[in-house]
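Q: Fold the following and give me the result.
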Amino acid sequence: MNDEISTPVRNMSLRLSPTPRGARLARLLTAEQLRSWGLPLDPATQIVAELAANAATHGRVSGRDFGLVVYVVGNTLRIEVTDTRGDLQPQPQPFAPDAESGRGLVLVDALADKWGVTPGLSPRKTVWAEIDVSP
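A: Prediction:
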C-alpha cells in the first residue's frame, strides 16, 4: 500500500488583508493550525511570517487581499503566499549589516528545504516554500 495514498492531505487556506496586521494574523493562524496537526511550529511560522510580510509590503495593491495556503502531503509541508503583484519578482537582496529590513528571502532560503516563485493568472504570483516534517 502506498503511504501517500493512505496519508490524509491536511490543508488550510486563507485570504488576508495586505497589511502588517494581516501578516501577523497569517503567522498566528498558521501556528494554531500546525499545533492542531501536531507539527512543529518552527521553521514554518517564521517562513510564513517572512512571506506574508513581503506580500503585505511589496505585493500590496489597494483593495486586493493576499492568499495563504499551508498544506501537508506525506512528509512535506508546503507554504504558498499569493499576491497581486506578479510584475514584481522576489529576489534575495544583499543587505547592510545595520539594515532593519531586507532579510526576508535570505531567511526563507536558509530555513526552507526549497522555495520558489510560480506565476499565476495575471496579475498574481505565488511564492512558495517547502520543509520536511518527518518525525
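Q: going forward, measure contacts between C-alpha atoms and count neighbours the same way
A: Fine.
Q: Enumerate every residue touching the closest residue to S17 other than its chain neighbours.
A: Closest residue in space to S17, ignoring its immediate chain neighbours: D65 at 4.8 Å, by C-alpha to C-alpha, 6 or more residues apart in numbering. Applying C-alpha atoms under 8 Å, 6 or more residues apart in numbering, we find D65 in contact with R15, L16, S17, P18, D83, T84.
Q: Here is a second sequence; please produce its structure as well for comparison:
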Amino acid sequence: MRQNSPAQVTSPTRHFAVQLSATRRGARLARLLAERQLDDWELPFEDAVQIVAELASNAVLHGRVLGRDFRLGLELRADGTLRIEVTDARGDRLPLPADPVADDLESGRGLRIVTAYADRWGVDEAPAHAKTVWAELTPDRRHQ
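A: From the prediction side, this is the model:
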C-alpha cells in the first residue's frame, strides 16, 4: 500500500540582473534598483542595499575598464538566502582583506562594511578576465 505524503511546497529561486555603466551614476542606480527589487520581493533591504552600494562603488572605483560596464545580480534562493553579485571588468584587481582603516581617511571602509553586514562574501573569476564579488545574507541575518 502506498502512503501519500504531504505535498512539499518550495519557493522558486528568484533572479534579478542588470548591466550598468561603470560610473558613479551607474553605482547609484545599482543601489536604487536593488532597493526596488528587494521591496518587490517583500524583503527587508537596508543591509542588502548597503552591501550593493559598497560593491557597486568598488566596481566603479577599482574595477573599471574604459568602455566596459559592470553587472549587478540578486538571487533569492528557495532557502531564503539572498546572494548579491557585482561583476566588474578587472579580474586582475582582487579586493584586499578588510584591514583596519584610520578614522580620518575617507576611503578604505567598503569591505569592512560588507563584512559587517554579510554572513559571508568572496570573489570568483568571471568570463572575459572579469571578477565577481559576492555576498550572502541568510534569512536569520536579514531579520535582525
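Q: Alignment lookup: K125 of the first structure to the second structure.
A: Here K125 of the first structure is matched to K131 in the second structure, going by TM-score structural alignment.
Q: Need the three-state assignment for the residue nearest to the spatial centre of the second structure.
A: Relative to the mean C-alpha position of the second structure, the nearest C-alpha, by C-alpha atoms, centre = their mean, is the one of I84, at 2.6 Å. At I84 of the second structure the chain is in strand, as set by DSSP: H, G, I helix; E, B strand; the rest coil.
Q: Check the gap between the aligned residue in the first structure for it and V127 of the first structure for me.
A: In the first structure, the residue paired with I84 of the second structure is I79, using TM-score structural alignment. Distance of I79 of the first structure to V127 of the first structure, given as C-alpha to C-alpha, to the nearest Å: 8 Å.
Q: same thing with D113 of the first structure?
A: 14 Å.
Q: ok, these two, which is more surrounded?
A: V127 (21 against 12; other C-alpha atoms under 10 Å).
Q: How about the secondary structure of the more buried one?
A: Assignment for V127 of the first structure (three-state DSSP): strand.
Q: Give me the neighbour count for the residue nearest to it when sequence neighbours are not counted.
A: Ranked by C-alpha to C-alpha, 6+ apart and with sequence neighbours excluded, the top spatial neighbour of V127 of the first structure is V117, at 4.5 Å. Counted with other C-alpha under 10 Å, residues neighbouring V117 of the first structure total 17.
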